[in-house]
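Trainee: Sequence plus predicted model, see below.
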Amino acid sequence: MKASCTADRHQLAAVRDEFRLWLTACDITGPCAQNALVAVNEAIANAMEHACANGSEGTVHITARATVDRFCTEVADTGIWWDPEPRRAAVRGRGVPLMRRLMDHVTLTSGSAGTTVSMDTRVTR
């Protein structure tokens, strides 16, 4: 699966629905699909927020692939993610820890061109 969209939070539901259909087409179902859906949704929501944090229009790119026993995805944006402020941590900043609980591996790479979150997990059927 390859998809791109503008960093507009109003598009999140449509992108999530497209991803859900892709998971089903790959025969990834049950708890494995739910974990992937939640983790990718968090990554896309963060990308949409941070891709246009400086007031510019950003783009979010989603790439996913599935093999017989693994699911891998990358969500890339044109912004820089930041650590939540300590006083806001009670209500913000839970997305990355959630992704790490739901997936086997999560890597965030930030640079001047943007941020990419890469995730993968074993597919259980």
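Mentor: Arrived safely.
Trainee: When you work out contacts or count neighbours from here on, use the C-alpha atoms and nothing else.
Mentor: Noted.
Trainee: does residue 103 really touch residue 36, like I thought?
Mentor: Yes. Using C-alpha atoms under 8 Å, residue 103 is in contact with residue 36, at 7.2 Å.
Trainee: Between those two, tell me which one has more neighbours.
Mentor: residue 36 (26 against 20; other C-alpha atoms under 10 Å).
Trainee: Just the element for the more buried one, please.
Mentor: helix 30-51 (DSSP states H and E).
Trainee: Just checking, which helix or strand succeeds that helix along the chain?
Mentor: Downstream of helix 30-51, the next assigned helix or strand under DSSP H and E is strand 59-66.
Trainee: Below is structure B, check it against A:
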Amino acid sequence: MTTKRSEEDVTSTPEELHCRVEADANRLAAVRKALSGWAEDLGMTREQRSDLVLAAYEALANAAEHAYVGRTDGVIDLSARCTQGTITIVVTDYGTWRAPQPSDGLRGRGLLLINALTRHHQVTHGDNGTTVTMTWPTPGSG
């Protein structure tokens, strides 16, 4: 699918969801909505969907805020896949890594939330950007 730069690019099947969005916090609501609908189609409960969407949103928001400082050309990709008893969400930016800063009590909790809301997560970063991979069991698989 080809879209204008100011629109979100979303493709979905029952097993997979792919979204590409500008690295702008104002664009993330459409990705949240698409991800929530996809998770609902998988049979996730409201609570399970809430955890999944919140963790993914934290990764998206971190990328939108930190990866492209001083740039306006950034994009973020979200890929979701349901296979073999596992739901995997991957959020990727192509910007610059910024190490977590000490929290002032009001901010800086994104990675803590991701840790608490996922079965497993991994953050990798390098010269080509940052990838956050998060997993959950599929509904009914424990």
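Mentor: Sure, I can see it. Worth saying up front: this structure is predicted, and the values here are computed from it rather than measured.
Trainee: Give me the TM-score for these two chains.
Mentor: Scored against TM-score structural alignment, normalised by the length of the first structure, the superposed chains reach a TM-score of 0.88; 124 aligned residues with a C-alpha RMSD of 1.7 Å.
Trainee: related to what we said a few turns ago, so how far does the helix holding residue 36 of the first structure sit from its counterpart in the second structure?
Mentor: With mean C-alpha distance after the TM-score superposition for the first structure, helix 30-51 of the first structure departs from the second structure by a mean of 1.2 Å once superposed.
Trainee: From the chain's centroid, how far away is that helix?
Mentor: Counting by C-alpha atoms, centre = their mean, to the nearest Å, helix 30-51 of the first structure is centred 4 Å from the centre of its parent chain.
Trainee: Would you check the span in the second structure matched by it?
Mentor: Aligned by TM-score structural alignment, helix 30-51 of the first structure falls on residues 46-67 of the second structure.
Trainee: buried sites along the matching stretch?
Mentor: By neighbour count on 16 or more other C-alpha atoms under 10 Å, the buried set for stretch 46-67 of the second structure is 48-49, 51-64, 66-67.
Trainee: now do stretch 109-119 of the second structure
Mentor: The neighbour-count check on stretch 109-119 of the second structure (16+ other C-alpha under 10 Å) flags 109-111, 114, 117-118 as buried.
Trainee: closest to residue 140 of the second structure among these?
Mentor: residue 118 (16.0 Å; C-alpha to C-alpha).
Trainee: does that closest one really touch residue 53, like I thought?
Mentor: No. Using C-alpha under 8 Å, residue 118 of the second structure makes no contact with residue 53, being 10.7 Å away.
Trainee: burial count for residue 67 of the first structure?
Mentor: 10.
Trainee: same question, residue 29 of the second structure
Mentor: By other C-alpha under 10 Å, neighbour count at residue 29 of the second structure equals 11.
Trainee: Which position in the first structure pairs with it?
Mentor: Aligned counterpart of residue 29 of the second structure in the first structure: residue 13 (TM-score structural alignment).
Trainee: From residue 90 of the first structure, how far out is that match?
Mentor: Between residue 13 of the first structure and residue 90 of the first structure the computed distance is 25 Å (C-alpha to C-alpha, to the nearest Å).
Trainee: residues contacting the most centrally placed residue in the first structure?
Mentor: Note on the first structure: the residue nearest the mean C-alpha position is residue 43, at 2.5 Å, using C-alpha atoms, centre = their mean. By C-alpha atoms under 8 Å, 6 or more residues apart in numbering, residue 43 of the first structure lies in contact with 75, 95-96, 99, 117.
Trainee: Just send those residues back as CSV, with secondary structure and distance to residue 3 of the first structure too.
Mentor: Output for the contacts of residue 43 of the first structure, formatted as CSV (DSSP: H, G, I helix; E, B strand; the rest coil; distance: C-alpha to C-alpha, whole Å):
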residue, secondary structure, distance to residue 3 of the first structure
75, strand, 10
95, helix, 21
96, helix, 21
99, helix, 20
117, strand, 15
